[in-house]
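K.L.:
Sequence plus the predicted model coming up.
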Amino acid sequence: MTYCEDDPKLFDRNLESTQEFLRTMAAFQAFYAPLHGYICVVLCVFGFSSNFIHVIVLTRQSMRGSAVNSIMTAVALCDMGTMASYLIYICHFVLKGKSATNCSNGLTYLSMSFLLFHMFLSITLHTTTLWLAVAMAFLRRMTLHTTVLHSQWQRSRLAKKISLVVFFTVMLFSLPTLLVHRIVEYEADVWRPKPSCVQFYEANYSETIFTMAIAPAAMQNGCMWFKANLWLTGTLFKVIPCVLLIVLISSLLLKLKNAEQKRRLLLLNGGVGNDTNKRITSDKTTVMLLAILGVFLITEFPQGILSILSAVYTNDVHNLIYFMLGDVLDLLSLMNSSVNFVLYCLMSSRYRHTFCKTVLPLAWFRCCRRRQTRPNVALFTNTDLPSRIQNVEVCLTPDGRRRSSPAFRTVREPLLSQVRLPLSARASRT
C-alpha cells in the first residue's frame, strides 16, 4: 500500500542482502503471528491483575506518602487501562477473527470505532506512563540533590499534580491521531458467512466491511499532516522522553556512585550512624527506581527510532517493518506494563511486607511475618547474650564517652544497656 507519493526509499529491494533481510523478517512473522494472540492474552490478564494489586498496595497508608509511589500508582492505573483495551482488541480482532467457529462480521463500523478509540487510548496511556517515568526520575534526582529531610520534591501532593498535568497534556497532543484517521467502507469486498455458518443467515447474505484509512486532508501536500503527526508521535512521545531518561539515569548512577564512595569513607573513619542508615535506604530506593526506568528505556527507545524512521520513510516502514514487527513492538509495550509489580516485589522489603499484610490471607501473613522476624528476635535474646557481648568492641573516647566499633553499631543499644563497664573504665569516667 502506498501512503505517500514520492516518498524516499529505506530499502533497495534489488540488493540480495535486502531481500534476505525481508525474507527473514517474513519467516519470523509467519512463525510468531499464530502465537501472538495467546501470549498477549496471558500478559494482559497477568498485567491487569498485578497492576490492580499494585494500586492496592501503593495506596496503603504506609506507602502512599512517597512521591515516587504516588507516580507509580498513576503508572499502574494507566497500565491497567492499556491492558484492558488491548485485551478486548486482541480477543475481538485476532482470536475471534481467526476462529473457525466465528459466524459474525468482525469488521463492522462499531468494531472500527472501537479500534480508533483503542489506538487513541493506548497512545495516550502508554505515552503518559513514559513521561511519568521521566517525572519520577526527575523527582528522585531532586530529592537526592537537596539536603532537606522532607523536601517539597518528596511530597505526594506534588506527584499527583504532576500526574494529572502529564495525562491531560499527552491526551491533548494525542488528538491529531484521531484527526488523521477515519473509518471508511471497504468497497473491494463484502463479508459473507462461512460455509459452516450459512444456516444462520439468509441465502446470499452479505454485510458491508469497514476499515481504517488515512484522511484525505492529511494526505495532501506530500502527506504533510500525516507526516507531521508521525514526527509528533516519534519525537514528543518517544525520543525526547527516552533521551531525558538516559540523562536522568546517568545522573542517578553518578549520584549513587558518589554516595557509595562517601559511605566507604564514613566506614573507614568510624562515622556510621542514623544518617548512613538513611542513605542506605535511599540508595536502595534509587536502585529499584533505576531498574524500573531501565525497563522503560529498553522497551521504548527502539520504538522511538522506528517512529522517526516512519516519519521519513513512511511507505517502507509501514508496509515492511511495522507489518512484520508490529506484534513484537506490541509485546514489548505489554511487557513494560507488566513488570513494575514484579520489580517492586523483588527489590523492596517494605513493599513485600505491605503486600503480604494487605493481599495474603491472615494466616499466610502471620507465617510470613514470623519467618521474617525470627532471625531478628534471636539476635537479641538473653540466652546467647554473653557470646554476643564478646564480639562487641567497647572503648571510651577521650572525653569519657562510650563508643563501639562501626561493625557492631547495629547491636550496640540492645546489648550495652545490659553490660556494665569495667571498674577501671568507670573510674576514669568519674
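P.N.:
Alright, I've got the coordinates.

K.L.:
going forward, measure contacts between C-alpha atoms and count neighbours the same way
P.N.:
Fine.

K.L.:
Pull the residues that contact stretch 155-169.
P.N.:
Judged by CA atoms under 8 Å, 6 or more residues apart in numbering, the contacts made with stretch 155-169 from elsewhere in the structure are 64-68, 70-71, 74, 124-125, 128, 131-132, 135, 152.

K.L.:
Buried members of the residues you listed into PyMOL, please.
P.N.:
Below is the selection syntax for PyMOL that covers the buried ones among the contacts of stretch 155-169, with 16 or more other CA atoms under 10 Å defining burial:
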select buried, resi 64+65+66+67+68+70+71+74+124+125+128+131+132+135+152
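
K.L.:
Alongside the first one, take a look at this:
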Amino acid sequence: MMSVGDEDWLPHMEDLEAYISREELVSIFPNLTNEQANYILTVLSSIHNGTINPQASAEPVPPEHASCNVGFRDSYKEIHGYLAVVICVLGSITNVLNMIILTRREMINSTNTILTGLAVADFMLLVEYSSYAASYIRGQEDMFDSYYHSVFILFHAHFTQVTHTIAICLTITLAVWRYIAICKPHLNLFLCTLPRARMAVLVAYVISPILSVPNYLMYSIHQQYDKRRNESLYHVDFSERAKNGPLQTVHFWLYSVIIKILPCILLTILIMLIIRAMYIAKRRKENLIKMGTPSMEADRKLPRMEKLTEKTTKMLLTVLLLFLVTELPQGILSLLSGIFGHAFFVQCYHHWGEVMDLLALINGAVNFFLYYIMSHQFRLTFRYFLHPPPPLNLSPRIPGETVSTQL
C-alpha cells in the first residue's frame, strides 16, 4: 500500500487532479493503492464524459438480488463462445436442410410454409451469432474498445432482436394454425390455406423490424478518452433518449411484456387446448371402437389419416413446448428487470445472459432432429434428397431402334 504523496504516484496525481485537488485527495484517501487509483480515475473520467450516470451508479442494490450470482458465470463464460460456435455451425447446416426439405414439391403445405419461414429466421440468427461468438473467443481488450467493434455489437443487438421477434411471431402463428386444425376443423379448410400461410410469414418478417424500433433507440455508441492510453475508447450504452425520457418504460412494456411474456402465456393456453382436444378425440375414438367396426372402404382409411394427423400434432407440440421452455425464463427475467430496475438486471439477468442465449441457440438448431425423428414424411423426403431414386423409363425402346441426342 502506498501513499498518494509518493513519487510513483505522480502520473496518477496529474490525472486525478483534473477532477479533485491534491489536498482533497490526500485528506480523503491518505493511503491509496494503485488499483484503487485506477478505478477512481476510470469512474471520474466516465462521469466527466457523460458515459455513466452517477445517480444510476449509486442506486442501492437489494441484498436478495445478490443470490442470483452463484459464481456460475465466471466459469461458464470461458466455454460459452466455443459452445455457441459449435451450436451455430451445426444449426446453420440443419436449418438449410430444413429449408430444402420443406420446400420440396411433395412437402409444400400451409404448415410447412410457416416452418420454412421459421427455419430462415433461425438460420439468420445462428449465422450472425456465430460471428459474435467468434469475436467473444478471440476478442482482446483493444478490439473491444474499438469503434468498429462497438458498431458490430450495436448491429448484433438489433439484428438478434429482429430475428428473434420473427421466430416468436411464426411460432405463435404455428400454434394458432394447429389449434384451428385440431379444435376447429370446420374452419381449417378456408382459414389455414397456403396463400394465408405465405401472407402470415410475410407479415412476421415485415412487422418484426417495426416492433424493434424502441430497441434501436435504446442504445448508442459512446466515446471516452483514456488519458493513460492516450486514445479514444468506444462502448455501447444507453442512449440519451433512454436516460432522459420515457423510452425505457416503452421498451420494457413492448419487449418484456408484449414480445416476451404475452406470447408465452398465449402459447401455454394454445398448447393446453390442443392437448385437451387430442385427449377428447382419443376418448371419442375409443368409444366408437367399442360400439362397432367400420365396414366401408372410406371408413377403413379414416383411422390411418387420424393417426398421421396425431403424429404431426405431437411433433408440432414438441416444437412449441421446446420454444416455450427456452423462452419463458428469459421473459420472466426481463419482466423482473423492468420491475426491480437496474440492480436486478446487473445481478440477475446479466449473470444468466449467456445461458439464455445458449438456450435460444439450441432451440433454433434442433428442429431438424425433431422433424426427422417424429415425421415419417420428412424422413422419407430427406432420404430421397440424399439418394434420389433412378428415373423411370416410361417409354421402352423397340429392339433395334436407335436413339439420337442433341447437346
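P.N.:
Done, it's in. Remember, it's a predicted structure, so these values are computed and weren't measured experimentally.

K.L.:
Need the TM-score from the superposition.
P.N.:
Superposed pair, TM-score by TM-score structural alignment, normalised by the length of structure 2: 0.76. Supporting alignment: 334 aligned residues with a CA RMSD of 2.5 Å.

K.L.:
which one in structure 2 is aligned with Ile209 of structure 1?
P.N.:
Structural alignment places Ile209 of structure 1 opposite Leu233 in structure 2 (criterion: TM-score structural alignment).

K.L.:
Let me see the contact set for its match.
P.N.:
With contact set as CA under 8 Å, 6+ apart, Leu233 of structure 2 has these partners: 145-147, 223-226.

K.L.:
Which of those residues fall within helices?
P.N.:
Among the contacts of Leu233 of structure 2, the residues falling in helices (DSSP state H) are Tyr147.

K.L.:
how about the contacts of Leu233 of structure 2, which pair is most distant?
P.N.:
The most widely separated members of those are Tyr147 and Asp226, with 14.0 Å between them, by CA to CA.

K.L.:
Settle it for me: which of these two has more neighbours?
P.N.:
For Tyr147 of structure 2 and Asp226, the more surrounded residue by other CA atoms under 10 Å is Tyr147, and the numbers stand at 18 against 14.

K.L.:
my read: that one touches Tyr234, true?
P.N.:
Yes: with contacts defined as CA atoms under 8 Å, Tyr147 of structure 2 counts as touching Tyr234 at a distance of 5.4 Å.

K.L.:
from the contacts of stretch 155-169 of structure 1, which two are the most distant?
P.N.:
Pairwise distances across the contacts of stretch 155-169 of structure 1 peak at 28.1 Å for Thr124 and Gln152 (criterion: CA to CA).

K.L.:
and the match of Ile209 of structure 1, that one's in a strand?
P.N.:
Yes: looking at Leu233 of structure 2 with DSSP: H, G, I helix; E, B strand; the rest coil, it is inside a strand.

K.L.:
Mean distance between stretch 72-85 of structure 1 and structure 2 after superposition?
P.N.:
When structure 2 is overlaid, stretch 72-85 of structure 1 sits 0.4 Å from its aligned residues on average, using mean CA distance after the TM-score superposition for structure 1.

K.L.:
What residues in structure 2 pair up with that stretch?
P.N.:
Against structure 2, stretch 72-85 of structure 1 falls on residues 115-128 (TM-score structural alignment).

K.L.:
List the buried residues for that stretch?
P.N.:
In stretch 115-128 of structure 2, the ones that count as buried by 16+ other CA under 10 Å are 115-127.

K.L.:
before we move on, what about stretch 208-218 of structure 2?
P.N.:
Of the residues in stretch 208-218 of structure 2, those buried under the neighbour-count criterion (16+ other CA under 10 Å) are 208-209, 211-212, 214-218.

K.L.:
again, but for stretch 381-388 of structure 2
P.N.:
Of the residues in stretch 381-388 of structure 2, those buried under the neighbour-count criterion (16+ other CA under 10 Å) are 381-382.

K.L.:
ditto for stretch 128-141 of structure 2
P.N.:
Of the residues in stretch 128-141 of structure 2, those buried under the neighbour-count criterion (16+ other CA under 10 Å) are 129-133, 136-137.

K.L.:
Among the residues you listed, find me the one that's closest to Asn53 of structure 2.
P.N.:
Top of the list for closeness to Asn53 of structure 2, among these and by CA to CA, is Tyr136 at 27.0 Å.

K.L.:
Wait, that closest one touches Gly81, no?
P.N.:
Yes: the pair Tyr136 of structure 2 and Gly81 qualifies as a contact (CA under 8 Å) at a distance of 5.8 Å.

K.L.:
Tell me which of the buried residues of stretch 115-128 of structure 2 fall in strands.
P.N.:
Among those, no residue falls in strands (DSSP state E).

K.L.:
Output those residues in TSV; the columns should cover distance to Leu10 of structure 2.
P.N.:
Output for the buried residues of stretch 115-128 of structure 2, formatted as TSV (distance: CA to CA, whole Å):
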residue	distance to Leu10 of structure 2
Leu115	65
Thr116	64
Gly117	62
Leu118	60
Ala119	60
Val120	59
Ala121	56
Asp122	55
Phe123	55
Met124	52
Leu125	50
Leu126	50
Val127	49
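
K.L.:
and of those, the nearest to Leu335 of structure 2?
P.N.:
Comparing every one of these with Leu335 of structure 2 (CA to CA), the shortest separation belongs to Leu125, at 23.1 Å.

K.L.:
so what corresponds to His149 of structure 2 in structure 1?
P.N.:
With TM-score structural alignment as the criterion, His149 of structure 2 lines up with Ser111 in structure 1.

K.L.:
One more: Thr94 of structure 2?
P.N.:
Thr94 of structure 2 maps onto Ser50 in structure 1 when the alignment is built from TM-score structural alignment.

K.L.:
my read is its match is in a helix, agree?
P.N.:
Yes: when classified by three-state DSSP, Ser50 of structure 1 is found to be part of a helix.

K.L.:
OK, contacts around it?
P.N.:
So Ser50 of structure 1 contacts 338, 341 (CA under 8 Å, 6+ apart).

K.L.:
before we move on, back to that, could you tell me which of the contacts of Leu233 of structure 2 belong to strands?
P.N.:
For these, the ones inside strands are 223-226, with DSSP E as the criterion.

K.L.:
For Lys243 of structure 2, state which of those is nearest.
P.N.:
Relative to Lys243 of structure 2, the closest of those is Gln223; by CA to CA it sits at 16.4 Å.

K.L.:
Now the alignment partner in structure 1 of that closest one. Nearest residue, chain neighbours left out?
P.N.:
Per TM-score structural alignment, the equivalent position to Gln223 of structure 2 in structure 1 is Glu185. Take Glu185 of structure 1 and drop its neighbours on the chain: the residue closest to it by CA to CA, 6 or more residues apart in numbering is Phe210, 4.4 Å away.
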